[in-house]
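**Q** Need coordinates for the below:
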Amino acid sequence: MKYGILTFDEPERDTSRKIIHIDMDAFYASVEVRENPSLRGKPVIIARHPKENGGRGVVATASYEARKFGIHSAMSAQKAYELCPDGIFVSGNFELYRSISEEIRAIFKRYTDLIQPLSLDEAYLDITENKINLNSATLIAQRIQKEIYYELGLTCSAGVSYNKFLAKLASDFKKPSGITVIPPDDAHGFLTTLPIEKYYGVGKKSVEKMHALGIFNGQDLFDQNEMELVSHFGKMGHSLYRKVRGIDDSAVVADRTRKSVGKEKTFLDDLKSEEEVTQSLRQIANQTFASLKKSQKHGKTVVLKIRYNDFSTFTRRKTFPEYIQDADELFVSALRIFEEEGSVSKGIRLLGITVTGLDSLLFENIPLKLWDRQKTEIEKETADGDEA
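**A** Below is the predicted model:
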């Protein structure tokens, strides 16, 4: 620093990491098309029809056919209807979307535990060190795309680079079903030719302000002095000065709080008898309960998932008054759900059992003897009377 003049050291790039950003293609709409193939090729809009709710509501997402009419997420359903009166409005099944999102993350976990979900349909993966010891991030991204497609019947786009900012930009570059790789040597050229409104994190108001300052693309941003950017945009100015130089050291932060434990199995040949289903559910229940014990967790809610051979997916959950105590109890609980609402008539390609609403085993409720229970209830009634 010189007297009276604040200067910044030129930042250095860290290009040692390998980051993938996966973004599902029109996720909610694609799930609805998968569940109902008659919707394929049609403008599908995930929102309640404005005629059903007085014009209220917003679009969650829309198929690519609907997007050709200018429809996008966060648009009012009424505006979407005006743009595309023949659009097919679907209220959405968010329980199903969450279930499929968990399946997608299970595919990610085959490669790394460093997964940072941004929403149900996108996530960062740090595969610098990965479970299959594959040195190519591009090959891993391609494998993830193929597994999501063949196992779930859905497509995604992938961005591959050495930091989160570039990977996020890259995943949006070739949609749908695309993959874009930005190696360190290509980062400068990619960033400087990109329109400023394409920079992730730059909102409409900031774009207007940048245009007023003569900043229309990455090269214009690159040419700006850091102090001037900070004076105009505060902390964002400092961040953009670094990002246009391909610098983003933010880590992929994994959410390590387990909210559920489950196992599922996709069958090479569809299950067509109740005996096959019973045998498979017992096996999956054993595996699920083993994972619960390993995680030192237990729960009261059992979720059964069935995927039929036409890709239609069925999920039902049941919450019990007490924690599931062993694998046999888990199996019986799942089997009862199947007997009440499942069917083998269409052929079953996938079964899954999940336990949700998990608590630590340290907080297990210990049954009281009858005398202790009565004593406790008397003490509680006395305490309630004192408070009154």
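
**Q** going forward, measure contacts between C-alpha atoms and count neighbours the same way
**A** Fine.

**Q** Helices along the stretch 101-250 of the chain, start to end?
**A** 137-152, 164-171, 187-193, 204-212, 218-222, 226-233, 235-243 (DSSP state H, counting those that start in this stretch).

**Q** for these, which one ends up most surrounded?
**A** Burial of these is given as mean neighbour count (mean count of other Cα atoms under 10 Å); helix 164-171 ranks first at a mean of 25.

**Q** so how far is that one off the chain centroid?
**A** Centroid separation for helix 164-171 versus its chain: 16 Å, with Cα atoms, centre = their mean, to the nearest Å.

**Q** Same check on stretch 29-49?
**A** 19 Å.

**Q** do stretch 95-103 as well
**A** With Cα atoms, centre = their mean, you get 8 Å for stretch 95-103.

**Q** Tell me which of the helices of the stretch 101-250 of the chain lies nearest to Ile353.
**A** helix 137-152 (17.0 Å; Cα to Cα).

**Q** Against which helices or strands is the closest one packed?
**A** Counting contacts by 3 or more Cα pairs under 8 Å, 6 or more residues apart in numbering; DSSP states H and E, helix 137-152 packs against strand 19-24, helix 94-108, strand 156-161, strand 179-181.

**Q** rerun that using 7 Å as the cut-off
**A** Secondary-structure packing of helix 137-152 (3 or more Cα pairs under 7 Å, 6 or more residues apart in numbering; DSSP states H and E): strand 156-161.

**Q** Tell me what angle the strand it packs on forms with helix 164-171.
**A** Going by axes from the mean of the first three to the mean of the last three Cα atoms, to 10 degrees, strand 156-161 is angled at 140 degrees with respect to helix 164-171.

**Q** still on that earlier bit, for the helices of the stretch 101-250 of the chain, give me a markdown table that also has distance to Phe331.
**A** Formatted as a markdown table, those follow (distance: least, Cα to Cα, whole Å):
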| stretch | distance to Phe331 |
| --- | --- |
| helix 137-152 | 25 |
| helix 164-171 | 41 |
| helix 187-193 | 52 |
| helix 204-212 | 53 |
| helix 218-222 | 57 |
| helix 226-233 | 58 |
| helix 235-243 | 51 |
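
**Q** Strands of the stretch 251-388 of the chain, start to end?
**A** For the stretch 251-388 of the chain, the strands defined by DSSP state E, counting those that start in this stretch cover 260-271, 297-298, 301-308, 313-319, 348-356, 359-360.

**Q** Could you also give me the structure for this next sequence, so I can compare it with the first?
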Amino acid sequence: MRAAPTILHLDMDAFYASAEQAAKPSLRGKPVVVGGLGPRGVVATASYEARRFGVHSAMPMAQARRLAPNAAYLVPRFLLYRTVSDQVMELLGRLSPLVEPLSLDEAFVDLEAGGTADDTASALEIGEQLRTAIKAVTGLTGSVGLAGSKMLAKIASEEAKPNGLLLIEPGTERELLAPMSVRILPGVGPATADHLRRAGMTRVNDLVEAGEAELVRLLGKAHGGSLHRMAFGYDDRPVVAERDAKSVSVEDTFDADLHDRVRVRTEVERLADRCVQRLRGAGRSGRTVVLKVRRYDFSTLTRSETLRGPTDDPAVVREAAARLLEAVDTTGGVRLLGVGVTGLADYTQEDLFAQAAGEQAATGEAAEEETAAGGDGDKLVDGAREETRETAEQPAARRWPAGHDVRHDTYGHGWVQGSGVGRVTVRFEEPESAPGRVRTFRIDDPELQPAAPLPLVRNPVDYSSWPASLPKSLSGPVSSGGESRP
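**A** Modelled structure (predicted):
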């Protein structure tokens, strides 16, 4: 725990939805929902306008449509989101060599390690400057939390949303946390919270008063002890610049259950190829191939096979995944398939795979996890996505995904507002234009082609010398120790 609030947590505000609103002038100020649009799709992000109707991430898309029938429903554009994320992470890298990304839109920064802050005043100054820089470079807003630990910095950014800054002074942690729900603490999900509620503990102060022995009795030594320390505000985890990936995987949720065994195998092989593409893109290889199958009744099975050495050969991964599938009963239908590779390494051992075809390594292992019917279903939690065929990973699965970019030879750049019955409707506008006009074309119109996303800010302010020369203009709430000031 630090004596100065020099750990910063940045969380972009409704990131995917805000990026779509910035890119599409006609959607600004209106409810926007981003996610899989199929019958089994889930919400990735909802704009604040949509949240007023009760829509939130991880919600089934069908439920979101019932709550907000007039919202704009869009398929994710990960190419755009990654581009904006790179811009944000580059700004964070100017503050410190210790930047720990948690997802595309979230990261911790150790300001002390970068020499950019060493007390309350300098931390507040750099937090304000960062928000200004993000707005000028990306056109989007982010919320900033500052504290003496990672846990409290993250809590602060959540309390500051949207488009705000909150600083928690070291020494005030217990007083701040006491009235908060236990769900605010890391590791307290719905199940743990319900367990604590039945024991009469709903607020953080209840955990403090219960004592460590009681929490250990309820939750076990590791979890109970950790939760007791966090209730007092204790968290000494460092900001880690390099978080080594433990696995690479891809998943698809299907709009209708797959019953044809040949089709299931074809999909597994296709997923294996996509997985290897990501593996190679990360410059890695892997030793264990994992197959995930979610069946019609929501029961989920995983199977794994450990090879003789690490590989990035698509044929080897395909064949291993196919062998694993042979041991899985798909009777009744399959709603989700996934292929992953774990045991990552920075090298391959191709010579060890001459006999890989048709052979299961002696060290192969299998694991099965059964989830009761009606279980968690398809969900997005803590940034983990189950990608459906309507995501940007596979734009070819739908010729014209809603929200994706197009270009017409006559009308210029636009985005797909909807498609069906052989027609596609396009709104022609750009990030810095006025709301555009809508036109409808045949889906095979030769003048209409898919296009790459346009930058959200055409001429962003140059912050190459930042943070030394950053202007200090700012809008939005700024708070210190829980007290707001303009």
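
**Q** where does the TM-score land?
**A** The TM-score (TM-score structural alignment, normalised by the length of structure 1) is 0.62; 258 aligned residues with a Cα RMSD of 2.8 Å.

**Q** re the thing from before, what about the helices of the stretch 101-250 of structure 1, which gets the closest to Ile46 of structure 1?
**A** Nearest to Ile46 of structure 1, of these and by Cα to Cα, is helix 137-152 at 19.6 Å.

**Q** That closest one vs structure 2, mean deviation?
**A** Mean deviation of helix 137-152 of structure 1 relative to structure 2 after superposition (mean Cα distance after the TM-score superposition for structure 1): 1.0 Å.

**Q** what stretch of structure 2 does that helix fall on?
**A** Aligned by TM-score structural alignment, helix 137-152 of structure 1 falls on residues 123-138 of structure 2.

**Q** likewise stretch 172-189 of structure 1?
**A** Going by TM-score structural alignment: stretch 172-189 of structure 1 matches residues 158-175.

**Q** So what touches the matching stretch?
**A** 3-5, 13, 141-148, 156-157, 232-233, 476-482 (Cα atoms under 7 Å, 6 or more residues apart in numbering).

**Q** Would you indicate which residues of it are buried?
**A** For stretch 158-175 of structure 2, burial by neighbour count (16 or more other Cα atoms under 10 Å) applies to 158-170, 173-174.

**Q** For stretch 236-250 of structure 2, measure first residue to last.
**A** This stretch, stretch 236-250 of structure 2, spans 33 Å end to end (Cα to Cα, to the nearest Å).

**Q** neighbouring contacts of that stretch?
**A** With contacts defined as Cα under 7 Å, 6+ apart, stretch 236-250 of structure 2 is touched by 1, 98-100, 108-110, 149-150, 271, 275, 279, 338-344.

**Q** So which of the residues you listed sit within strands?
**A** Of the positions in the contacts of stretch 236-250 of structure 2, 99-100, 108-110, 338-342 sit in strands, assigned by DSSP state E.

**Q** Neighbour count and distance to Arg203 of structure 2 added to those, as JSON lines?
**A** Below are these laid out as JSON lines (neighbours: other Cα atoms under 10 Å; distance: Cα to Cα, whole Å):
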{"residue": "Val99", "neighbour count": "25", "distance to Arg203 of structure 2": "31"}
{"residue": "Glu100", "neighbour count": "21", "distance to Arg203 of structure 2": "29"}
{"residue": "Phe108", "neighbour count": "26", "distance to Arg203 of structure 2": "26"}
{"residue": "Val109", "neighbour count": "28", "distance to Arg203 of structure 2": "29"}
{"residue": "Asp110", "neighbour count": "28", "distance to Arg203 of structure 2": "29"}
{"residue": "Gly338", "neighbour count": "23", "distance to Arg203 of structure 2": "38"}
{"residue": "Val339", "neighbour count": "30", "distance to Arg203 of structure 2": "40"}
{"residue": "Gly340", "neighbour count": "24", "distance to Arg203 of structure 2": "39"}
{"residue": "Val341", "neighbour count": "28", "distance to Arg203 of structure 2": "40"}
{"residue": "Thr342", "neighbour count": "19", "distance to Arg203 of structure 2": "39"}
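
**Q** Taking the centroid of structure 1, which residue is nearest it?
**A** Centroid-nearest residue in structure 1, with Cα atoms, centre = their mean: Leu120, separated by 2.8 Å.

**Q** Whatever residue of structure 2 lines up with Gln224 of structure 1: neighbouring residues, count only.
**A** Under the alignment (TM-score structural alignment), Gln224 of structure 1 pairs with Ala210 of structure 2. Using other Cα atoms under 10 Å, Ala210 of structure 2 has 14 other residues around it.

**Q** Repeat that for Asp372 of structure 1.
**A** 11.

**Q** and what of the one 4 residues further on?
**A** Under the neighbour criterion other Cα under 10 Å, Thr376 of structure 1 is assigned a count of 13.

**Q** Contacts only, for it.
**A** Per Cα under 7 Å, 6+ apart, neighbours of Thr376 of structure 1: none.

**Q** residue in structure 2 matching it?
**A** Per TM-score structural alignment, Thr376 of structure 1 is not aligned with anything.

**Q** just Gly92 of structure 1 next, same as before
**A** Under TM-score structural alignment, Gly92 of structure 1 pairs with Pro76 in structure 2.

**Q** Against Cys275 of structure 2, how distant is its match?
**A** 19 Å.

**Q** If you count surrounding residues, which of those two has more?
**A** Pro76 (27 against 24).

**Q** For the more buried one, which three-state class applies?
**A** coil (DSSP: H, G, I helix; E, B strand; the rest coil).

**Q** Hmm, Val34 and it touching each other?
**A** Yes - counting by Cα atoms under 7 Å, Pro76 of structure 2 touches Val34, with 5.9 Å between them.

**Q** Reformat the ones in strands among the contacts of stretch 236-250 of structure 2 as a markdown table; add distance to Ile126 of structure 2.
**A** Formatted as a markdown table, those follow (distance: Cα to Cα, whole Å):
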| residue | distance to Ile126 of structure 2 |
| --- | --- |
| Val99 | 15 |
| Glu100 | 17 |
| Phe108 | 14 |
| Val109 | 11 |
| Asp110 | 12 |
| Gly338 | 42 |
| Val339 | 42 |
| Gly340 | 40 |
| Val341 | 40 |
| Thr342 | 39 |
